[in-house]
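Participant: let me see the structure of the following:
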Amino acid sequence: MKHRIPDMLLSRFGTFVAENMGLHFPKARWDDLGRGMERAAGEFGFDDPVACAEWLLAAPLSAAQIEILASHLTIGETYFFREPRSFEALEKQILPELIRARRDVRRLRIWSAGCCTGEEPYSIAILLSRMIDLEDWQVTILGTDINSGFLRKAAEGVYGRWSFRNAPDWIEKGNFTGAGAGASCFSILPRIRKMVEFAYLNLSEDEYPALENNTSAMDVIFCRNVLMYFTPEQAWRVAQRFFRSLADGGILIVSPTEASQTLLADFTPAYLPGVILFKKDLRKSLEKKVSECVVPPVVSPMPAPDIAAVPVARAEQLPVRHFERLPERLPEPETFEKLPEPSLYEEARTLYAEGLYAEVIERLEPVCAPDAGGDEKVLGMLVRACANLGAFDQALGWCEKGMGGDRLNPTYPYLHAMVLQEQGKMAEAGASLRRARYLDPDLAMGHVGLGHLRLRQGEFDKAKRQFETALKLLKGRDSEEMVPEAEGLTAGRLVEMITSTIREGSK
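Facilitator: Sure thing, here's the model as predicted:
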C-alpha cells in the first residue's frame, strides 16, 4: 500500500529538488510533486514513496538518480512549431539577418535548451532547410534536456499524429515518412535528423558555455516553457549562463510567460508582433552596468561665515594659539606588509567567469604573443575565450602556437580538437585527440573526447572502450578533485556523466 507523502516531507523534498535540479515546486504544485514521487518510487525499488523520499534526502543525488527523477517530475508537452509567432520571427527576421551576417563564414549555431522529445529542434531544422543550401553551410542545432527518456525518443525521430497538432500543413510532406499503420506514425527523414545533435544537460548544475558540451558562441537559443519551472534564483543563474553562451548579437527566445525584463536584464529586448526577443548586445549591456553604478551624491559646500557680523572689539579678545613648526622631515611610518596583487591569470579568470570574453582576450593576448612566451593555463584560457566568442579560427591559431612552442604538452592538441569539433571538422578533431592521448595516456578528457567523437559517428562499441578507459583513470581520483581540461567538472561528476552516457547508449 502506498502512503501519501506528508506536507512537511513534500516541503523538504521540494527544496531538495530545487537545489539539485533547479525545478520549482511551490506549495500550489505539491500535488504534482507527490504524484511524481509516487511514480519514481517504483523505479527506485520502493513500494512506499515516503521511504523513497527519505532515502533520497539522505545523500547528494547522483546523475542516475537525477535522470530518474527528471523523467517523472518534468512534463513532456510539446509539438511541432509550437508558439508559431516565435517561428514566424525566426523565419522572417532572425534567420535572414543571421544568414546575411554569416555569409562569409557560412556557419550557424542554434541551441534548443530543454528540447523535450525533439519537436522543437527538428522544427528549427525543417525551417532552416527551406531557407539555405545546407551543403554550403556548417549548421549546428543542439537539443539538450535533463530527461534521458525524452532524449532517446528525440533521437529516434518517430512521432504520432498528436505531435502535429497546430503544425503547418506543409510540414509532413518532404520531411517525414509514414512509419505506422494508417500513417498514424511518422518518422523524420534522415537528412533532417542528421542536422540535430541531442545531448544530456542539466541547466541547473552543468557547466556552460563550454567547448566540451558544444554550448559556446550560439547564434540563437530557444528556451521556452523551461525557466518557469525553476526557482527565481536558478532561473536568473540560467539566464546569465545563456547570455555568456550567445555570440554578440545572438538571440534568446523564451515563451511569452517567461519574458521578464527583470530576469533577463542583461539582454536588450526587441519587440515583434506577438513575441519579444532578447538580444545579447555587449555594448549596451556594459553601458547599462556602468550607468547603474552608485554615483556619490553632490555635496553642497557649507556657506562661508559672516565675518562682518563679528564685532571688532570681540575679535581682538579672541585668544591666539601658537603652533610649533613641523620638523623638516616627518618620521618614517610603520611599514605594513603589502598585499600581493592578483596575477594576470586570476584577473582573467574572474573576467571569464563573468562572461567578459573580449576583456579576457584583451588582457591575455599581449602575454601570449609570439615573442612573449605564455604559459599553458593562460594560453588555454585565451583559446576558450576566443571559442566562446565564435572566433574559432583565432582559437585554432593560438592552439597551433601552443603546439609549436611545446610539442609534448597534451593540452594544446586537446583544445585544438575541441575547437575543430565546433567547426564540424570531425576527422581533424580525431587526429588531434589521438595526438593528445599519445602524449598523455592518462589524460581522461582525451579519452572522453574520443568517446563522444565515436558516438557522433555511430560507433558505440569504440566509444564505450574510450569511456571505460576514462572511468578507470577517474576512479583513482578523489570525487571532489577538479579534472584537468574539464571546465570545472569534478571527477565524481564526470564519472556520473560517463556512466550515464554508456547506460543510455546500451539501451
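Participant: okay, CA-based contacts and neighbour counts for the rest of this
Facilitator: OK.
Participant: now do stretch 202-215: distance to the chain's middle.
Facilitator: Chain-centre distance of stretch 202-215: 4 Å, with Cα atoms, centre = their mean, to the nearest Å.
Participant: one more: stretch 23-42?
Facilitator: Relative to the centre of its chain, stretch 23-42 is centred 27 Å away, using Cα atoms, centre = their mean.
Participant: give the buried residues for that stretch.
Facilitator: Within stretch 23-42, the residues that qualify as buried are 23-25, 30, 33-34, 36-41, counting by 16 or more other Cα atoms under 10 Å.
Participant: what of stretch 91-109?
Facilitator: In stretch 91-109, counting by 16+ other Cα under 10 Å, buried: 91, 94-95, 98-99, 107-109.
Participant: what's the closest of the residues you listed to Thr268?
Facilitator: Of all those, Ile94 has the smallest distance to Thr268: 14.7 Å, by Cα to Cα.
Participant: OK, contacts around the closest one?
Facilitator: Counting by Cα atoms under 8 Å, 6 or more residues apart in numbering, Ile94 touches no other residue.
Participant: how about the one 5 residues further on?
Facilitator: By Cα under 8 Å, 6+ apart, the contact list for Ile99 reads 106, 108.
Participant: for the comparison step, fold the sequence that follows:
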Amino acid sequence: MLTQFKQLLTHYTGLALSETDHDKAYKFLQSRLAELKTPDLAGYVQQLTANSLRADQEWQLVVQALTVPESFFLRDKGQMHILQQHILPELIQRNRHQRQLRIWSAGCSTGEEPYSLAMLVQKLLPDAHEWDVLILGSDINDKVLAKARAGLYSRWSLRDVGPEVLAYFQPAQQGLLALDPDLREKVTFRRVNLLQTPFPDLEINKIDLILCRNVFIYFDQAAIAAVVEKFVQTLNPEGFLLTGHGELYQQPLYGLQTRLYLESVVYQRSAQSSSRSPAVLPDLPRPAAVPTLTAPDIAKARIAALDQAYQAGDYAQVLAIAQTLLSQQNDFDAHYWSAKAFASLGQYPAAEARLHAALALNKRSAACYYLLAHIREAQGDSQQATELLNKAIIADEQFIPAYLELAALYEYDEPLKCQQMRGQALNLLQKLPPKQYLEEFAAHAQDLILHLQ
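Facilitator: Okay, here's the model as predicted:
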C-alpha cells in the first residue's frame, strides 16, 4: 500500500519519495491512521483524494511531515553574484521605461530567498518606490509560509552573511533576529502547489525572473517537465529561470535558451513565442596533464573541492566527495564537510553523527562545536547552543564566530554578557590584518570592526 501512497504523493505534489524517506513516511502514516482511527492505508488514501477542505488540511500535514524546509540568506554566493551583477541589472535596464519588475521565488520555504532578492533589488534600484515591483514567495507548505511572513530567523539562517545583511535585523525574543518591517512589506507570500495550482493566473504572470532552486531535486522527472513548461508560459519573453545546479539535466527545455556563466547556468525564455530547444553548450577542451602533487597539495585541493561544491549548494557532490575520502581513510575533513552538507539539507541527526565522528579525530575543533551549536539553535535549544559555543571558545580562544554568536544569543535577555562577548570579538578582530577575509561572515575584518563599533 505504500506504493499507492507514493504514487498519490507524486501525482499531487510532484515529490518522489526516496528510499531513505520510507521510514519517515511509515511513521507518519502509522501516526495518522491511529489518530484518525482509520483501519488501513486504503482508507487514508481515500480521505486524501476527497475534494474537501479536510483533504486539503490533511495534505498540509503530509507535506509538512515529508519535506525539508531548509534555506538561508544569500544561499549560493555564485548564483547571487550572477543575479546582482548580470541578471537584475539587465532586467532593470530593460524595464526602465515601463518601471515594472516581477520576480517569483517558487518553493521559497521560510522566506530567506525572496527576502534576499528584496535586499538585492533595494541595492540595485534606489528608486524602487517609483516602480511597480512584485517579489512573490510561494510554497506548498502553509507552515513555512507563516514563518516567512513573521520574518523571525535564527543565526543559522544568516550563516555566511556579512554586516550589510545583518544590518536588516534586530534582536528579538528567544535569541531570534527580526527582519526589518520595511523589507518584509516588499515581499508577498502565497501558497502554490507547482504541479496542481493553475498558472499563469491573475497574479503569477509576465514574470521577469523565476527562482526555483533545490526544489526539483525532490521531484519526479515527469513532474519537473510539467512545471518547467508552466514556468515558460509564465515568463515574459526573454525572462529568466534560475534553478539549482544540475536540476534540469536531460530535461527537454522547449522554449528556453541557456546562458552559461562561470558560476552557474541560467535559462532564458526565447524572445519569440514559438518553442525551441535550449542552445547546446560547446564541448569543453580537454584538460592538460596534471602534474604530480604532494600530500599537502592534495589536501588543499580536496578541501577546495569540498568548499566549492558547498558554496554552490551542491550538497550531493559534497557528500559524494566525502564518501570517496572516507572509503580510503577515516578523515576529519570528510566528516566535517559532510556534516555541513547534512545540516544545510536539514538532516540534523546525520549532521550530528558526522560532527561527533570528526570530534573523535580532533577534540579541539572549535568549528565542530560551532556547527553543533547552530544545529541546536535551529532546533530551538538556545541553552545547549550556548554551552556548545562556550566549548568552541575553550577549544580555541581566538575563534571569533563563537563570541559573536554568543553575543547574539545574549543580546535580548543578558545585555551585559552581550557587550562582553562583542568586546572580546572586537579585540580579536583588531589584531587581524584589516583586509583579512573571514569566510564565516563573508566580510573583511575591517568591515566587521565597523559593524561592531
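Participant: picking that back up, nearest to Ala64 of the first structure among the buried residues of stretch 91-109 of the first structure?
Facilitator: Checking the buried residues of stretch 91-109 of the first structure against Ala64 of the first structure with Cα to Cα, the nearest one is Arg109 at 29.3 Å.
Participant: re the thing from before, now the buried residues of stretch 23-42 of the first structure in a markdown table, with distance to Gly14 of the first structure and secondary structure?
Facilitator: Formatted as a markdown table, these follow (distance: Cα to Cα, whole Å; DSSP: H, G, I helix; E, B strand; the rest coil):
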| residue | distance to Gly14 of the first structure | secondary structure |
| --- | --- | --- |
| Leu23 | 8 | strand |
| His24 | 7 | coil |
| Phe25 | 6 | coil |
| Trp30 | 8 | helix |
| Leu33 | 7 | helix |
| Gly34 | 10 | helix |
| Gly36 | 11 | helix |
| Met37 | 11 | helix |
| Glu38 | 14 | helix |
| Arg39 | 16 | helix |
| Ala40 | 14 | helix |
| Ala41 | 15 | helix |
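Participant: pretty sure His97 of the second structure sits in a helix.
Facilitator: No. Applying DSSP: H, G, I helix; E, B strand; the rest coil, one finds His97 of the second structure to be coil, outside a helix.
Participant: which residue in the first structure lines up with it?
Facilitator: When the first structure is aligned by TM-score structural alignment, the residue opposite His97 of the second structure is Asp104.
Participant: one more: Leu29 of the second structure?
Facilitator: Aligned by TM-score structural alignment, Leu29 of the second structure pairs with Met37 of the first structure.
Participant: distance check, the spatially most central residue of the second structure against Gly111 of the second structure.
Facilitator: The residue lying closest to the centre of the second structure (Cα atoms, centre = their mean) is Ser71, at 3.0 Å. Per Cα to Cα, to the nearest Å, Ser71 of the second structure is found 8 Å from Gly111 of the second structure.
Participant: what about the buried residues of stretch 91-109 of the first structure, which are in strands?
Facilitator: In strands, judged by DSSP state E, the following of the buried residues of stretch 91-109 of the first structure are found: 107-109.
Participant: take those and write them to TSV, including distance to Leu344 of the first structure.
Facilitator: Shown next, in TSV, are these (distance: Cα to Cα, whole Å):
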residue	distance to Leu344 of the first structure
Arg107	33
Leu108	33
Arg109	32
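Participant: the first structure: strands as residue ranges?
Facilitator: Applying DSSP E to the first structure gives strands spanning 107-113, 138-145, 158-160, 176-178, 185-188, 196-200, 218-222, 246-253, 268-272, 275-279.
Participant: those: which one's closest to Val290 of the first structure?
Facilitator: Among the strands of the first structure, strand 268-272 comes nearest to Val290 of the first structure, with 15.4 Å by Cα to Cα.
Participant: now what about that closest one, what contacts it?
Facilitator: If you take Cα under 8 Å, 6+ apart as the criterion, strand 268-272 of the first structure is touched by 89, 261, 276-281, 284-285.
Participant: now the buried members of those.
Facilitator: Applying 16+ other Cα under 10 Å to the contacts of strand 268-272 of the first structure flags 89, 276-281 as buried.
Participant: can these go into TSV with extra columns for distance to Pro168 of the first structure?
Facilitator: Listed next are these as TSV, based on distance: Cα to Cα, whole Å:
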residue	distance to Pro168 of the first structure
Ala89	15
Ile276	22
Leu277	22
Phe278	26
Lys279	27
Lys280	30
Asp281	33
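Participant: okay, now the equivalent of Cys116 of the first structure over in the second structure: neighbour count?
Facilitator: Counting by TM-score structural alignment, Cys116 of the first structure lines up with Ser109 in the second structure. Ser109 of the second structure: 28 surrounding residues under other Cα atoms under 10 Å.
Participant: let me see the contact set for Ser109 of the second structure.
Facilitator: By Cα under 8 Å, 6+ apart, the contact set of Ser109 of the second structure is 69-71, 138-139, 141, 144-145, 148.
Participant: which of those residues fall within helices?
Facilitator: When the contacts of Ser109 of the second structure are checked against helices (DSSP state H), the matches are 144-145, 148.
Participant: Glu247 of the second structure maps to what in the first structure?
Facilitator: Using TM-score structural alignment, Glu247 of the second structure pairs with Glu258 in the first structure.
Participant: just Trp59 of the second structure next, same as before
Facilitator: Aligned partner of Trp59 of the second structure by TM-score structural alignment: Ile66.
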